[in-house]
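# only geometry, no sequence info:
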């Protein structure tokens, strides 16, 4: 295991930056960890406290939640007797949480802390990449290299916030590490700004408020002061930045045109149409949904024929909303699955934020922020539509969760 540990930790450190900078990087990392977990399962010489069966029994709600989308798809396909193996490909990365977490539990909590430097590298790498693309092209493309700009901006923002939260793992006087993590935080936020992903910007003040509310050892008036300063900075940034102003004004104009019936095919207007159409599909197929394969283009074309949405809105492969998309395609099972993905891990991480140990608190805050952040991102984008994003979320939750479990074990044994 000694040599295997170095490979695992290398992957844990590299996957955030590879997710943002290399096509197929996230998928390579998650499949590598899956393969390593199978190798270790076969060749392990002894069973420790975290045997695979123990992990499955002890934390079965977590594993069921992360695999919930697989079961929702299976329920839909059983109901229609149409089976498509390809449909399971993307959500399978979420279900890999179980073997990957088990593998990570074979190494120490102190080693898992190396994840923090992967977060910083990922945030800085995403900023460098989008800055280079912005400088080398006359206009920002809808696709940043191999990733849509919306999930790119969202994940960049998350990497920046997690870099800042990981400061909780530092000890007093460690000024250089704190400075590096602050650079990572600024880089992630800057990359999100350059992506012009408005959904991520909506999440920023909400996450700032939630994170400050978790700082229970900080005096209440100090928390209010920090939040007020952050709010002033965000308002000032809006007031003096033309890109942000233009994006916000464009959204307001799109909403006005949609409500007045002047133009429904604006960027925001198409989203509203897809949400409305998805709601119609859910009401017509509330239990199992229309199916992932039938949503685009068949179900959307049918909605256009019925004048529920315009023809232009049928060009999109998902609902631009994680909840509506799962409701429309997988019915009530899809809704329960996506809620479980956010709220079940969120519950475990919330419990960790109340622990007396600082390191466990920090990992809990990072995990809870992951769940809340992706939930908010899912309001304006089908965030798990891309395999790479599923892989990133699954591995990040696995690292934070494994750290909490291992750290608790270390405290109990000492």
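Received the coordinates, thanks. Remember, it's a predicted structure, so these values are computed and weren't measured experimentally.
# rest of the way, CA atoms for contacts and neighbours
Will do.
# List the buried residues in the biggest helix by length in the chain.
Selection of the longest helix in the chain by residue count, based on DSSP state H, yields helix 322-353. Neighbour-count burial for helix 322-353, counted by 16 or more other C-alpha atoms under 10 Å, picks out 322-346, 348-350, 352-353.
# elements contacting it?
Helices and strands touching helix 322-353, by 3 or more C-alpha pairs under 8 Å, 6 or more residues apart in numbering; DSSP states H and E, are helix 60-66, helix 68-80, helix 267-284, helix 292-294, helix 358-377, helix 387-413.
# now those helices as a markdown table including mean neighbour count?
Below are these laid out as a markdown table (neighbours: other C-alpha atoms under 10 Å):
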| stretch | mean neighbour count |
| --- | --- |
| helix 60-66 | 20 |
| helix 68-80 | 21 |
| helix 267-284 | 20 |
| helix 292-294 | 16 |
| helix 358-377 | 24 |
| helix 387-413 | 20 |
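# dropping in the other structure now:
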């Protein structure tokens, strides 16, 4: 019996090491997110061999169902569009994430591995951003990613580290300061990407975190945090080489030109023209959309009629996830997108409410909720799911943090801390 228990423990450690590796190298190594996800999938075949099996709960099945609904709904839309199975490639990642979910639910959680993986991920993102900006001399940090995606992922990892900092605020000074440093590292990486669209998420997630931790935060903490934020903002704007002041000034100038009717090409004008085109696509076919295969032809016709600017032809997505789905896949596409955002978010929020007085469970539920919250804000200026990295980072991070929440719940029940 002891031998079997040791084997099971080693398997569990290996499983959570794979999760930690996925998170740790996702932003640091080229294709790291793909390598990490592949390793997790490979280990998923261990599921039948883990002797202690945990029964899937109703809430687990709801999460699995949301992934299946998205995947097979997208498969239907690909079929209706006359596309090939290759067009189902990205949506299929949600199906592939289901077996790893079962794997993690059957492997005892190693909390410290999970915590440290987010810290390492933030530090890796900071290293990449410094390498890109100050060694290679690039205008925007991005590593192996599009700078917009890199900036968004770095910010998401950063705010999850901030969540851990608040968890450790009153009970572990070393982990608290490590978490704060990791938050600043990830935030700095996002700033160096100069991807201003992702920064919209920062005030929202900070408000969300304050709401969930306000019972333990003192007035002194708020004052110190406010002073720190003001100093950081001042430093960011005071150092021209960072590029934030330049980008903010450019944004203000671009908006002013747009309001004056100037059709000069800017990032703002590109997005507004793309959004206009997507809305016209939606009106043309509101239920199923015009289909991805018809996108270029449809936009060309709009350009020929001088309805939208020719710059729209440069892009294969609308730089807005919601409008992109409405235009290409109609109301059904938007429903599928909201399903895969809101169902996981709702499940995590339910755990947060249920265990509001139990920080050991709540910390993982809050971390999980931050993923769809960030993505829903990022989606306002970028179609995240048009990138393999966007789909894999979302699906696999959700799965890992959901399994961590469920394991924390089981541990607290075994300790008698919850009913």
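Great, that's in hand. A quick note: this is a predicted structure, and the numbers were derived from the prediction, not measured.
# Average offset of the longest helix of the first structure relative to the second structure?
The superposed helix 322-353 of the first structure is, by mean C-alpha distance after the TM-score superposition for the first structure, a mean 1.3 Å from where its aligned residues fall in the second structure.
# Next, the angle from that helix to helix 68-80.
Interaxial angle, helix 322-353 of the first structure versus helix 68-80 (axes from the mean of the first three to the mean of the last three C-alpha atoms, to 10 degrees): 150 degrees.
# In the second structure, point out the residues matching helix 322-353 of the first structure.
Helix 322-353 of the first structure corresponds to residues 321-352 of the second structure when matched by TM-score structural alignment.
# How far does the matching stretch sit from its chain's centre?
14 Å (C-alpha atoms, centre = their mean, to the nearest Å).
# Likewise for stretch 111-127 of the first structure?
The answer for stretch 111-127 of the first structure is 15 Å, by C-alpha atoms, centre = their mean.
# any idea how far the residue lying closest to residue 291 of the second structure once chain neighbours are set aside is from residue 19 of the second structure?
Counting by C-alpha to C-alpha, 6 or more residues apart in numbering, residue 291 of the second structure lies nearest to residue 328, which is 4.7 Å off, once chain neighbours are set aside. Plainly put, residue 328 of the second structure is 34 Å away from residue 19 of the second structure if you go by C-alpha to C-alpha, to the nearest Å.
# Residue 186 of the second structure against residue 126, yeah?
Yes. If you go by C-alpha atoms under 8 Å, residue 186 of the second structure and residue 126 touch, sitting 6.1 Å apart.
# So if I had to pick from the two, which one is more boxed in?
residue 186 (34 against 26; other C-alpha atoms under 10 Å).
# What segments of the stretch 51-200 of the second structure are helices?
Remark: helices assigned in the stretch 51-200 of the second structure by DSSP state H, counting those that start in this stretch are 58-80, 92-96, 98-105, 111-130, 147-168, 173-193.
# Deepest-packed of the ones you listed, please.
Ranked by mean neighbour count, the helices of the stretch 51-200 of the second structure are led by helix 147-168 with a mean of 26 (mean count of other C-alpha atoms under 10 Å).
# after superposition, how close is that one to the first structure?
Once fitted to the first structure, helix 147-168 of the second structure is off its aligned match by 1.6 Å on average (mean C-alpha distance after the TM-score superposition for the first structure).
# centre of the chain versus that helix, how much separation?
Distance of helix 147-168 of the second structure from its chain centroid, counting by C-alpha atoms, centre = their mean, is 9 Å.
# do stretch 407-414 of the first structure as well
So, by C-alpha atoms, centre = their mean, the centroid of stretch 407-414 of the first structure is 29 Å from its chain's centroid.
# Give me the residues contacting that stretch.
Contacts with stretch 407-414 of the first structure, where a contact means C-alpha atoms under 8 Å, 6 or more residues apart in numbering, come from 108-109, 359-360.
# before we move on, what about stretch 121-133 of the second structure?
Under C-alpha under 8 Å, 6+ apart, the answer for stretch 121-133 of the second structure is 23-28, 138-143, 154, 157-158, 182-183, 185-186, 188-189, 192-193.
# Which part of the first structure matches that stretch?
Residues 122-134 of the first structure are where stretch 121-133 of the second structure aligns, with TM-score structural alignment as the criterion.
# mean offset of that stretch relative to the second structure (after superposition)
Compared with the second structure after the fit, stretch 122-134 of the first structure shows a mean deviation of 0.9 Å (mean C-alpha distance after the TM-score superposition for the first structure).
# ok, residue 88 of the second structure - contacts?
Counted by C-alpha under 8 Å, 6+ apart, residue 88 of the second structure has contacts 74-75, 78.
# let's go with 6 Å and repeat that
Applying C-alpha atoms under 6 Å, 6 or more residues apart in numbering, we find residue 88 of the second structure in contact with residue 75.
# can you check residue 402 of the first structure too?
Residue 402 of the first structure makes contact with 101, 105 under the criterion C-alpha under 6 Å, 6+ apart.
# Counterpart of it over in the second structure?
Per TM-score structural alignment, residue 402 of the first structure is aligned with residue 403.
# gap between that match and residue 104 of the second structure?
Relative to residue 104 of the second structure, and taking C-alpha to C-alpha, residue 403 of the second structure is found at 6 Å.
# do the same with residue 66 of the second structure
Residue 66 of the second structure is 18 Å from residue 104 of the second structure, by C-alpha to C-alpha.
# distance of the closest residue to residue 165 of the first structure other than its chain neighbours from residue 97 of the first structure?
Nearest in space to residue 165 of the first structure, with sequence neighbours left out and distances taken as C-alpha to C-alpha, 6+ apart, is residue 366 at 6.3 Å. For residue 366 of the first structure, the distance to residue 97 of the first structure (C-alpha to C-alpha) stands at 17 Å.
# before we move on, what about residue 167 of the first structure?
For residue 167 of the first structure, the distance to residue 97 of the first structure - C-alpha to C-alpha - is 25 Å.
# What of residue 281 of the first structure?
31 Å.
# and what of residue 79 of the first structure?
In this view, residue 79 of the first structure and residue 97 of the first structure are 27 Å apart by C-alpha to C-alpha.
# before we move on, what about residue 276 of the first structure?
33 Å.
# quick one: what's aligned to residue 159 of the second structure in the first structure?
Looks like residue 159 of the second structure aligns to residue 161 there (TM-score structural alignment).
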